[in-house]
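Q: Next one to model:
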Amino acid sequence: MHLLKMSDLNPSDIEKLIQTAKRFKSNPYDEQHRGFIANLFFEPSTRTKLSFEMAEKRLGYQTIDFSTESSSVQKGESLYDTVKTVEALGVSAIVIRHPKERYYEELEEAVQVPIINGGDGKGEHPSQCLLDLYTIHEEFGDFHGLNIVISGDILHSRVARSNALTLQRLGANVTMSGPSFWQDAELGIPYAPIDEVISKCDVLMLLRIQEERHDLKEDHEDYLTNYGLTQEREQQMKKESIIMHPAPVNRGVEIASTLVECERSRIFAQMNNGVFTRMAILHELVQGGISNESITKKCSII
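A: Have a look, this model is predicted:
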C-alpha cells in the first residue's frame, strides 16, 4: 500500500511499474482518476515536487499543496499529527519528503492511504530510483549484465543507496566511484577510480555534492579534474553508453557544463520520464495494482 523504500518492491512489481510508465508515456491521458493527492515537502524540491504535481494532474487528481512556513508545523505540530490530519481530510494518497531518515516508521501502520516516500534524509528515494530504472530499461531493454558506475557523494546520497542495491539485485554490475571520504562501506559495493571504469561502463550515474548534509563546507575547485566527468573522460566512454544525473546539476563540478546536454546525456530525459514513472506509481498504489501482500515481500533477485 505504501512505497517507502525499494526493498518494498519485488522484481515483478518493478517490471509492472516500468510497463505502466511506458504505457503512460505513449498516452499520458490514458487513465483518469478522481480524488486528491497531498504533497508534503519538508525539504526544498524542484524536480520531484513538480514532477509529482504534473503526474497527479495528468491522472486527473487535484493536488493539495503544503508549506511548512504557513502550516501548524510552525506551532509545533508533529509529522504524525500533520499526516493524520491530511488523511482525515479524505486524500487518496500522500507524498512526503522529510529530512529525517525513516520518518515513515511511525506512519506506515497508522496511515491507511498510500504514502509515497519522496526522499527521507540520506535514506532512500524510491520514485527517483524507479524513473532511473525506467530510463535505463528504455535505453537497453534489460538490466542483467550492464556495467553501471555510480560516482560522487555516495555517503550522503539517498539516490545512490536506492539505485545501487536495486540495480545489483536486478542483475547489473554496480561499481562506486568518488572521493574516499564520501564512500559508504555499509553498502558492500566495490569502489574504483573513475579513470579505471569510465571506458567499461554502460551507464555513468553522476551524483550531486550534497553540501547541505556536510558538516563542513569544502572547496570543490579540483573536484571535476579529480573525480568528475571531463570532456577527456567522456571521449573514453563506449559509443552506446549514457550519462545520468538525478539533478540539480552543479555544472563544472560533477560534470563539464558542455556535457550536460550532449548526445549521450539522459539528464533531461530522466526528468521527462519522472512524470510517467510517478503516474505509474500513483496509479498502481491508489488503484491497488500493487497489493499489500506484494509490497511487503522482500525483493528477490531476478
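Q: contacts and neighbour counts: CA atoms only from here.
A: Will do.
Q: residue contacts, the closest residue to residue 57 other than its chain neighbours?
A: Closest residue to residue 57 apart from its sequence neighbours, by Cα to Cα, 6 or more residues apart in numbering: residue 63 at 7.3 Å. Neighbour list for residue 63: 36-39, 53, 56-57 [criterion: Cα atoms under 8 Å, 6 or more residues apart in numbering].
Q: mind running it again at 6 Å?
A: Contacts of residue 63 were listed using Cα atoms under 6 Å, 6 or more residues apart in numbering, and they are 36-38.
Q: Which of these has the largest number of neighbours?
A: residue 37 (25 neighbours; other Cα atoms under 10 Å).
Q: That residue in helix, strand or coil?
A: Using DSSP: H, G, I helix; E, B strand; the rest coil as the criterion, the local structure at residue 37 reads strand.
Q: Could you measure from residue 48 over to residue 211?
A: As defined by Cα to Cα, to the nearest Å, residue 48 lies at a distance of 19 Å from residue 211.
Q: so which strand or helix has residue 63?
A: Applying DSSP states H and E as the criterion places residue 63 in strand 62-64.
Q: Leaving out sequence neighbours, find the closest residue to residue 271.
A: Counting by Cα to Cα, 6+ apart, the residue nearest residue 271 is residue 47, at 7.0 Å.
Q: right, I mislabeled it, should have said residue 129
A: In space, residue 129 comes closest to residue 163 once its chain neighbours are excluded; the distance is 5.3 Å by Cα to Cα, 6+ apart.
Q: another one to check against the first:
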Amino acid sequence: MASQFDAHGRLRHLVTLKDMPRTQLAALLDRAESFLTPMGAQPARSDALAGRTIANLFFEPSTRTRASFELAAQRLGAEVLSLDVSTSSRAKGESLLDTIYTLQAMQIDIFVIRDAQSGVPAFICEHVAPHVAVLNAGESHLNHPTQGLLDVLTMRRHLGDLSDKVVTILGDIQHSRVARSAHHALGTLGVGELRLVAPPALRPDPAEFPGAVMLDDTDAGVRGADVVMCLRIQRERMEQTRAPDGSDFHREFGLTPERLALAQPHAIVMHPGPMNREVEIAGSVADSPQSVITEQVTNGVAVRMAVMQTVMETLHD
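A: Next up is the predicted model:
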C-alpha cells in the first residue's frame, strides 16, 4: 500500500491508525479539540479548505459517518460532493478506478471512501494524483480510523491520561472495525488495560489484538472499568453463528444498569451507533448521566475537520 505519510513524515492519507506515531495521533486529537465549542454555541468554522472539493464515496450505507464528514468539510469552507451509491457509475459496471479518475478530473482534492471490501482505500491511495488525499471512512471489518480517533478523544476529555485506565469493549469484536481501530489508538496511547468481551462465536483471533485481555464473562469484563463501550450487534450475524440472540444476548452480554454498577463510579458509557436498545445496551444506560454517546457524535465532526485540514496542509505546504 502507498504510505500514509509523505517523505517528511507528515500525514498524506488516512487509512489506518495501526502503527501511527504517538506524536501524530496526539496532534490530531489536539487539533480536533480546538474545533470543539460548547453545546448551544455556534460550531467552529474555518476557511482552511476554501476552494477545495471533497468527494464522499460511500459504497456502503451510512448516516452518521457520511453526515459527519459532510459537515466537517462544509465547516472548513469546502465544497462537498456526495455520491448516491444506488445510482453511481460503479453500480452500473464502471470500474472503481474509472470512477476515481473521472472525479479526479473534476478537480477533487480529498476522497472520503467507505467500502465493505478490504483494501479499497489503500488501493485508491496507490492510484490518485500526488495532489489528492484519501480518507478511510470505514473498511470491511478492518479499519475505521476517524471513529478510533473520536473514541479516544472522548475518553481523553473525560479521563485525561489513559495509562492507568481500563477500557472494556463489549459485543461482536470479531467483525468490528470500530474495535480494531480503538485497539490501534489505545495501544499507541498506552492504555492501562483493554478488555474485549464477546460470546465465543463472536470472539476474534487473539493475534489480531495483541495485548488485549479476552473474556466471555461480562461481569468480570465490566468490573472496575473506566470506560465501557458497547458495539452494535447485527441480527443477521446472530442467525449465522451460535451467538445468543436478542433477549438472550442482552441477559448474557448486554450493558445493564446492574452491570454498569460494577464499573468505576466515574465510568463513561460509549457506543459508535446505531444502537439496538435492550440488546447490546439497556435504554436506561444509553440515556444515563454516564453516557457520552452524543458527545462521540459531536467529537466525530471535530476529528474529521482535524484530519481534513491536516492532510490538506501536507499536500499544499
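Q: where does the TM-score land?
A: Remark: TM-score between the superposed chains equals 0.91 [TM-score structural alignment, normalised by the length of structure 1]; 291 aligned residues with a Cα RMSD of 1.9 Å.
Q: that older thread, how about the residue nearest to residue 57 of structure 1, what's its match in structure 2?
A: In structure 2, the residue paired with residue 63 of structure 1 is residue 80, using TM-score structural alignment.
Q: Then residue 84 of structure 1?
A: Aligned partner of residue 84 of structure 1 by TM-score structural alignment: residue 101.
Q: Residue 252 of structure 1 now?
A: Match for residue 252 of structure 1 (TM-score structural alignment): residue 278.
Q: any idea how far its match is from residue 262 of structure 2?
A: Separation of residue 278 of structure 2 from residue 262 of structure 2 (Cα to Cα): 19 Å.
Q: quick one, strands of structure 1?
A: Along structure 1, counting by DSSP state E, strands occupy 36-41, 62-64, 93-98, 115-120, 147-151, 173-177, 203-206, 242-244.
Q: In the last one, which residues are buried?
A: So the one you mean is strand 242-244 of structure 1. 242-244 (16 or more other Cα atoms under 10 Å).
Q: Give the equivalent position in structure 2 for residue 100 of structure 1.
A: Residue 100 of structure 1 maps onto residue 117 in structure 2, by TM-score structural alignment.
Q: again but with residue 109 of structure 1, I slipped
A: Superposed on structure 2 with TM-score structural alignment, residue 109 of structure 1 falls opposite residue 126.
Q: hmm, back to that, verify the stated contact: the residue nearest to residue 129 of structure 1 with residue 130.
A: No - using Cα atoms under 6 Å, residue 163 of structure 1 makes no contact with residue 130, being 8.4 Å away.
Q: returning to what we had before: so what's the match of residue 100 of structure 1 up against?
A: Neighbouring residues of residue 117 of structure 2 by Cα under 6 Å, 6+ apart: residue 140.
Q: Can you tell me which of the strands of structure 1 is nearest to residue 8 of structure 1?
A: strand 115-120 (11.5 Å; Cα to Cα).
Q: and the closest one, what does it pack onto?
A: Where contact means 3 or more Cα pairs under 6 Å, 6 or more residues apart in numbering; DSSP states H and E, strand 115-120 of structure 1 is packed against strand 93-98.
Q: Show me what the strand it packs on is packed against.
A: strand 36-41, strand 115-120.
Q: would CSV of these with distance to residue 262 of structure 1 be doable?
A: CSV is the format used below for these (distance: least, Cα to Cα, whole Å):
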stretch, distance to residue 262 of structure 1
strand 36-41, 32
strand 115-120, 28
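Q: Deepest-packed of those, please.
A: The densest packing among those, expressed as mean neighbour count by mean count of other Cα atoms under 10 Å, is seen in strand 115-120 with a mean of 25.
Q: And the buried residues of strand 242-244 of structure 1, which is closest to residue 5 of structure 1?
A: residue 244 (21.0 Å).
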